[in-house]
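K.L.:
just need the structure, nothing else, for what follows:
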Amino acid sequence: MDKFEKLTGIAAPMPLVNIDTDMIIPKVFLKTIKRSGLGANLFDEMRFERDGSEKPDFVLNQPAYREAQILVAGDNFGCGSSREHAPWAIKDFGISCVISTSFADIFFNNCFKNGILPIVLPQEDVDKLMDDASRGANAVITVDLESQTITGPDGGEISFDVDPHRKHCLLNGLDDIGQTLEKAASIDAFESGMANSRPWV
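P.N.:
This is a model prediction of the structure:
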């Protein structure tokens, strides 16, 4: 998993509330277990017409936001089914940070496991960042995980909270497997000890 330390990028505003995982990646695209390729269908029903053409009004289809790396979203983002394909699609598109007033629990947890930083902020702070994100190509903000701060285009700074263990994992690029491998020496010592004391096992 890629490390998340500091991200400076364009923030896209998506004020719609209750964006569920089927809106993020419709169920028709869940036939793969690969984490790559899903970005092409992120928000598919909102991004594209039935004939495959783009809907010009959708934020990620607008020139200023095609390279967005941060999403400022409405309340209760990621609700609905527990599909891990949702954060896979977000990450594959190029978005590594989602900011909202609240997230569905399973989606929130899955973000950390896939190198995405979900940030929960009070409504007034989200409103400020939503306004910043509405500046189009000038909607550049910086998210610094080490200092736990968000810096807007005008230099204003917002602090955020994050669980210390999850922060450690993101800073060091550790998913569940990576966390296990951190203890590889202890695991090897245990296995060696078991092989010597119980060779019949």
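
K.L.:
every contact and neighbour count from this point should use C-alpha atoms.
P.N.:
Fine.

K.L.:
and the closest residue to F93 other than its chain neighbours, how far from L60?
P.N.:
Nearest in space to F93, with sequence neighbours left out and distances taken as C-alpha to C-alpha, 6 or more residues apart in numbering, is G39 at 4.0 Å. Using C-alpha to C-alpha, to the nearest Å, one gets 12 Å for the distance from G39 to L60.

K.L.:
please provide the structure for the following sequence as well, for comparison with the first:
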Amino acid sequence: MDKFTTLTGIAAPMPLVNIDTDMIIPKQFLKTIKRSGLGVHAFDEMRFDAQGNENPDFVLNKPAYRASQIIVAGDNFGCGSSREHAPWALLDFGIRCVISTSFADIFYNNCFKNGILPITLPQEQVDILMADAEKGANARMTVDLEGQVITTSDGQVIAFEMDAFRKHCLANGLDDIGLTLEKADAIADYEARLAADRPWV
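P.N.:
Model prediction:
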């Protein structure tokens, strides 16, 4: 998993509330267990019409937002079913940070396990960031995980709270497997002692 330290990028404004996991990655694309390749289907039913043509009104199809790495969203982002494909699709599309007033718990937890930083802020601060995102590609905001601050394109600084353990995992690129591998030496020592003490096992 890639480390998350400081991200400066284009933020896409998505003020719609209750963006659920089926909107993020529709059910017909859940047949794979690979984390790669899902980005082309992210927000598929919002990005494309029934004939596969791009919807020019959808924010991520607009020229200013095609390279977005941040989403500023409406309330309750990631609700619905608990599919881990949702953060996989966002990450493969290029999204590394989502900012909202609230997230569904399972989606929120899955983000951290896949290198995406979900940030929860009060509505008035999300409104400031939403307005900044609406300025387009020339308005880049910066998300600093270490300092736990977001800086808008005009220099306004907004602090956010972050659980220390989750912050450690993101900053060091540690998913569940990575956390286990941090204990590789202790695990190997235990296995060696077990083999010596109980050779018949």
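
K.L.:
that older thread, can you classify the residue nearest to F93 of structure 1 by secondary structure?
P.N.:
Under DSSP: H, G, I helix; E, B strand; the rest coil, G39 of structure 1 falls in the helix class.

K.L.:
so where do the helices sit in structure 2?
P.N.:
Ranges of helices in structure 2, per DSSP state H, are 21-24, 44-47, 85-93, 105-112, 123-133, 164-172, 176-181, 184-197.

K.L.:
out of those helices, which gets nearest to F4 of structure 2?
P.N.:
helix 164-172 (5.0 Å; C-alpha to C-alpha).

K.L.:
shouldn't the residue nearest to F93 of structure 1 be in contact with A86?
P.N.:
No. Using C-alpha atoms under 8 Å, G39 of structure 1 makes no contact with A86, being 9.5 Å away.

K.L.:
what range in structure 2 does stretch 176-187 of structure 1 sit on?
P.N.:
With TM-score structural alignment applied, stretch 176-187 of structure 1 matches the range 176-187 in structure 2.

K.L.:
show me the contact partners of that stretch.
P.N.:
Residues outside stretch 176-187 of structure 2 that contact it (C-alpha atoms under 8 Å, 6 or more residues apart in numbering): K113, C169.

K.L.:
try stretch 166-174 of structure 1
P.N.:
Contacts of stretch 166-174 of structure 1 (C-alpha under 8 Å, 6+ apart): 1-5, 112-113, 115, 117, 145-146, 175, 179.

K.L.:
6 Å instead, please
P.N.:
M1, D2, K3, F4, E5 (C-alpha atoms under 6 Å, 6 or more residues apart in numbering).

K.L.:
which residue is nearest the middle of structure 2?
P.N.:
I116 (3.0 Å; C-alpha atoms, centre = their mean).

K.L.:
name all residues that make contact with that one.
P.N.:
So I116 of structure 2 contacts R96, C97 (C-alpha under 6 Å, 6+ apart).

K.L.:
against K167 of structure 2, how distant is it?
P.N.:
I116 of structure 2 sits 11 Å away from K167 of structure 2, going by C-alpha to C-alpha.

K.L.:
please report the distance of P199 of structure 2 from E191 of structure 2.
P.N.:
Counting by C-alpha to C-alpha, the gap from P199 of structure 2 to E191 of structure 2 is 11 Å.

K.L.:
oh, that last question was meant for T101 of structure 2, not what I typed.
P.N.:
Distance from T101 of structure 2 to E191 of structure 2, by C-alpha to C-alpha: 46 Å.

K.L.:
ok, those two, which is more surrounded?
P.N.:
Each of T101 of structure 2 and E191 has its neighbours counted (other C-alpha atoms under 10 Å); T101 has more, 20 against 12.

K.L.:
gap between that one and V17 of structure 2?
P.N.:
According to C-alpha to C-alpha, T101 of structure 2 stands 10 Å off from V17 of structure 2.

K.L.:
tell me, what's touching the two both at once?
P.N.:
By C-alpha under 6 Å, 6+ apart, the residues touching both T101 of structure 2 and V17 are D75.

K.L.:
just to revisit the earlier point, end to end, how far does the match of stretch 176-187 of structure 1 reach?
P.N.:
So stretch 176-187 of structure 2: terminal residues 15 Å apart, C-alpha to C-alpha.

K.L.:
also stretch 2-11 of structure 2?
P.N.:
With C-alpha to C-alpha as the measure, stretch 2-11 of structure 2 spans 20 Å from end to end.

K.L.:
that one: how far from the chain's middle?
P.N.:
Chain-centre distance of stretch 2-11 of structure 2: 11 Å, with C-alpha atoms, centre = their mean, to the nearest Å.

K.L.:
quick one: residues in contact with that stretch.
P.N.:
Against stretch 2-11 of structure 2 from outside (C-alpha under 6 Å, 6+ apart): 68-71, 133, 137, 140-145, 170-173.

K.L.:
cutoff 7 Å now
P.N.:
Under the criterion C-alpha atoms under 7 Å, 6 or more residues apart in numbering, residues 65, 67-72, 115, 133, 137, 139-146, 170-173 lie in contact with stretch 2-11 of structure 2.
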